[in-house]
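Peer 1: Predicted coordinates and the sequence they were generated for:
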Amino acid sequence: MSGVLEREASAERRAELAERLERVRGRMRDAAGGGPVPRLVVVTKNFPPSDALALAELGAADLGENRDQEAAPKAEALAGRLESPPAWHFIGQLQSNKAKSVVRYASAVHSADRLSLVKALGGAMSRALQEGLRPDWAGASLDVLVQVSLDDDAAGARGGAAPADVPRVAEAIASTPALELRGVMGVAPLGADPAPAFERLAAVRDALRADHPGAEWMSAGMSQDLEAAVGAGATHVRIGSDILGARR
């Protein structure tokens, strides 16, 4: 996928995206029950830059991706078309050697789960800022969340640091220049009730704030479990298929 926007979404596709986007926003408002409504990160994985552009023009201020090879050209394409590009959230498992690319467009990384990755992100940010490779719209610092494993065991684990390791990873983020510790992220275990898992994630976030008061973010919830995430106190939800349709 190149960084050139070869075509725009059709009028029919824009209307479909607008309807789906508002439907999800309604679910979020209902789940919040009059309380704070989380920030919506629309995950455009496996969909073209034309969809991402249409969503941004429809008011989606935060877009998410989980593969650098797809995210980088999309971010480039939209930056060439929009005066104020959306904030890009990198939400997938990240290899350390991809850090130098990710910091050139991402405003936030939700998936820091080990010290080596924190070190790579810090070094990449330092170089990008010194060499003028980070665009102004991405921000002068990188928001980083600790991904927390919510699986009971290693079988079928969906990634993340063990809860006992979170303080160490968080401290490394907080002490690294150009990185801002924002909170935690988690993915509910497959085939299980997501509510208890999200309650555990909220407890990890609350404990982390004792030493890092600014670590308020809790990134949790996808299309199938956003209500449980909002009920547990999520500040950010990551929604893909319920807005864009079945992935190709």
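Peer 2: Arrived safely, thanks for sending.
Peer 1: Only C-alpha atoms from now on, for both contacts and neighbour counts.
Peer 2: Fine.
Peer 1: buried sites along stretch 159-174?
Peer 2: Counting neighbours by 16 or more other Cα atoms under 10 Å, one finds that the buried residues in stretch 159-174 are 159-161, 163, 166-167, 169-170, 172-174.
Peer 1: Kindly report the same for stretch 231-248.
Peer 2: Neighbour counts using 16+ other Cα under 10 Å place 231-244 of stretch 231-248 among the buried residues.
Peer 1: Need the contact partners of that stretch.
Peer 2: Stretch 231-248 is touched from outside by 17, 20-21, 24, 31-32, 37-47, 64, 195, 198-199, 202, 216-223, 226, 229-230, with contacts defined as Cα atoms under 8 Å, 6 or more residues apart in numbering.
Peer 1: Which members of the residues you listed are positioned in strands?
Peer 2: Secondary structure from DSSP state E places 39-43, 64, 217-219 of the contacts of stretch 231-248 in strands.
Peer 1: biggest separation within those, which pair?
Peer 2: Looking at these by Cα to Cα, the two members farthest from one another are Val43 and Trp217, with 17.7 Å of separation.
Peer 1: which residues in this protein form helices?
Peer 2: Under the criterion DSSP state H, the chain carries helices at the ranges 11-32, 49-57, 68-79, 99-102, 115-130, 166-174, 194-208, 226-232, 241-244.
Peer 1: Would you tell me which one of the ones you listed is buried the most?
Peer 2: Mean neighbour counts were compared across the helices of the chain using mean count of other Cα atoms under 10 Å; the top stretch is helix 226-232, at a mean of 24.
Peer 1: Centre of the chain to it, how far?
Peer 2: Put simply, helix 226-232 sits 16 Å off its chain's centre (Cα atoms, centre = their mean, to the nearest Å).
Peer 1: Can you tell me, leaving aside adjacent residues, what's nearest to Ala140?
Peer 2: Spatial nearest neighbour of Ala140, excluding adjacent residues (Cα to Cα, 6 or more residues apart in numbering): Ala178 at 7.1 Å.
Peer 1: Test my guess that that neighbour contacts Met125.
Peer 2: Yes. Ala178 sits in contact with Met125 when judged by Cα atoms under 8 Å, with a separation of 6.5 Å.
Peer 1: shared neighbours, these two?
Peer 2: Common neighbours of Ala178 and Met125 are listed as 141-142 (criterion: Cα under 8 Å, 6+ apart).
Peer 1: putting a second one here so we can go through both:
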Amino acid sequence: MTDRRDELAGNLAKVEERIAAACAAAGRRRDEVTLIVVTKTYPAADVRILSELGVRHVAENRDQDAAPKAAACSDLPLSWHFVGQLQTNKVRSVVGYADVVQSVDRVKLVTALSKEAARAGREVGCLIQVALDAPERSAGSGGVGERGGVSPGSVEELAAAVAAADGLRLDGLMTVAPLTGEYAGRQRAAFQRLMDLSTDLRRAHPTANMVSAGMSADLEEAVAAGATHVRVGTAVLGVRARLG
């Protein structure tokens, strides 16, 4: 356990140095960027160590893994973020522990989240996941990306649905750097496009100022573009073992 703690502490320090350097290069304060550690596939014991090391935000992408892990760590001062594509039959479970759902991508999901949040007496933060590899069609077009999310043209409609829903709080936008389309291999441009969409969103919803972008490989580009939250897994926890 001591070896694992030392490993995580060292990795966390390196990531912190990267974020601090990226903030300095962008002329931003370090406290403008929040680190979310993506703990998927790693055990609750690692989450507990991370909490002891000062981590306050963790993320998961599969409810079947996240629910028991969150329950095992319910005594810790953590905010849990759900970042995976979410099926409506998992919503009740996810609402039980997630403080923020970062992958809201359809009205049907908004309706399900609202129903369960109201039933549980909770307020759940929501980010609209933007697919920058989806066609920029008009609202309601249903354009989707390879890694989930909605087309930029659908953001306004979906944001309005979240803002009007009981039990939900519209917090902002999230994206994953696309592997295809005009932004493939152009992370800085992709994240800047997300920031432009955030500016548009905040005209109608001033408090929806969270911008979640950037992961282990491209957090610097996200910070440079203006992201408020970066989601880092491998750089903190190590390379995940291949399944099978």
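Peer 2: Structure received. Owing to the predicted nature of the structure, the values given are computational and were not obtained by experimental measurement.
Peer 1: hmm, back to that, could you dump the helices of the first structure to TSV with distance to Met185 of the first structure?
Peer 2: Written out in TSV, the entries for the helices of the first structure read as follows (distance: least, Cα to Cα, whole Å):
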stretch	distance to Met185 of the first structure
helix 11-32	18
helix 49-57	23
helix 68-79	19
helix 99-102	18
helix 115-130	15
helix 166-174	11
helix 194-208	8
helix 226-232	11
helix 241-244	19
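Peer 1: Could you say which one of those helices comes nearest to Pro86 of the first structure?
Peer 2: Judging the helices of the first structure by Cα to Cα, what sits closest to Pro86 of the first structure is helix 49-57, at 6.4 Å.
Peer 1: what's the burial count for the equivalent of Gly35 of the first structure over in the second structure?
Peer 2: The pairwise alignment with the second structure assigns Gly35 of the first structure to Arg28, based on TM-score structural alignment. Other residues within reach of Arg28 of the second structure, judged by other Cα atoms under 10 Å, total 16.
Peer 1: any idea how far Arg28 of the second structure is from Ala117 of the second structure?
Peer 2: For Arg28 of the second structure, the distance to Ala117 of the second structure (Cα to Cα, to the nearest Å) stands at 35 Å.
Peer 1: cool, Ser79 of the second structure as well?
Peer 2: Between Ser79 of the second structure and Ala117 of the second structure the distance is 16 Å, computed by Cα to Cα.
Peer 1: which residue sits closest to the counterpart of Val130 of the second structure in the first structure, ignoring its sequence neighbours?
Peer 2: Matched by TM-score structural alignment, Val130 of the second structure corresponds to Val148 in the first structure. Among residues not flanking Val148 of the first structure along the chain, Gly160 sits closest, at 4.4 Å (Cα to Cα, 6+ apart).
Peer 1: Also Gln102 of the second structure?
Peer 2: Leaving aside its sequence neighbours, Gln102 of the second structure sits nearest to Leu127 (Cα to Cα, 6+ apart; 4.5 Å).
Peer 1: surely the one you found meets Thr175?
Peer 2: No. With contact defined as Cα under 8 Å, Leu127 of the second structure and Thr175 do not form a contacting pair (9.4 Å).
Peer 1: picking that back up, which one of the buried residues of stretch 231-248 of the first structure is nearest to Ala77 of the first structure?
Peer 2: Ala77 of the first structure has its nearest neighbour among these in Leu244, at 18.6 Å by Cα to Cα.
Peer 1: when you align them, which residue in the second structure goes with that closest one?
Peer 2: Residue correspondence, TM-score structural alignment: Leu244 of the first structure in this structure matches Leu237 in the second structure.
Peer 1: and if you look at Thr176 of the first structure?
Peer 2: Aligned against the second structure by TM-score structural alignment, Thr176 of the first structure finds its counterpart in Ala165.
Peer 1: distance of the counterpart of Lys98 of the first structure in the second structure from Val37 of the second structure?
Peer 2: Using TM-score structural alignment to pair residues, one finds that Lys98 of the first structure aligns to Lys90 in the second structure. Look at Lys90 of the second structure and Val37 of the second structure: by Cα to Cα, they are 22 Å apart.
Peer 1: who has more neighbours, these two?
Peer 2: Between Lys90 of the second structure and Val37, Val37 has the larger neighbour count (other Cα under 10 Å), namely 27 against 14.
Peer 1: Relative to Val232 of the second structure, how far out is that one?
Peer 2: 5 Å.
Peer 1: for Val15 of the second structure, same thing?
Peer 2: For Val15 of the second structure, the distance to Val232 of the second structure (Cα to Cα) stands at 8 Å.
Peer 1: swap in Lys108 of the second structure?
Peer 2: Taken as Cα to Cα, the spacing of Lys108 of the second structure relative to Val232 of the second structure amounts to 29 Å.
Peer 1: show me the contacts for Leu40 of the first structure.
Peer 2: For Leu40 of the first structure, the contacting residues are 25, 60, 62, 236-239, by Cα under 8 Å, 6+ apart.
Peer 1: cutoff 10 Å now
Peer 2: Applying Cα atoms under 10 Å, 6 or more residues apart in numbering, one finds that Leu40 of the first structure lies in contact with 21, 24-25, 28, 60-64, 219, 235-239.
Peer 1: tell me the two of those residues that are most distant?
Peer 2: Leu21 and Ser219 (18.6 Å).
Peer 1: how close does the corresponding residue of the second structure for Ala71 of the first structure get to Gly54 of the second structure?
Peer 2: Under the alignment by TM-score structural alignment, Ala71 of the first structure pairs with Ala66 in the second structure. As judged by Cα to Cα, Ala66 of the second structure and Gly54 of the second structure stand 20 Å apart.
Peer 1: Same question for Gly148 of the second structure.
Peer 2: Applying Cα to Cα to Gly148 of the second structure and Gly54 of the second structure gives a distance of 31 Å.
Peer 1: try Leu194 of the second structure
Peer 2: Using Cα to Cα, Leu194 of the second structure is found at 29 Å from Gly54 of the second structure.
Peer 1: same check, this time on Thr41 of the second structure
Peer 2: Look at Thr41 of the second structure and Gly54 of the second structure: by Cα to Cα, they are 20 Å apart.
Peer 1: Same question for Glu157 of the second structure.
Peer 2: Between Glu157 of the second structure and Gly54 of the second structure the distance, using Cα to Cα, works out to 37 Å.
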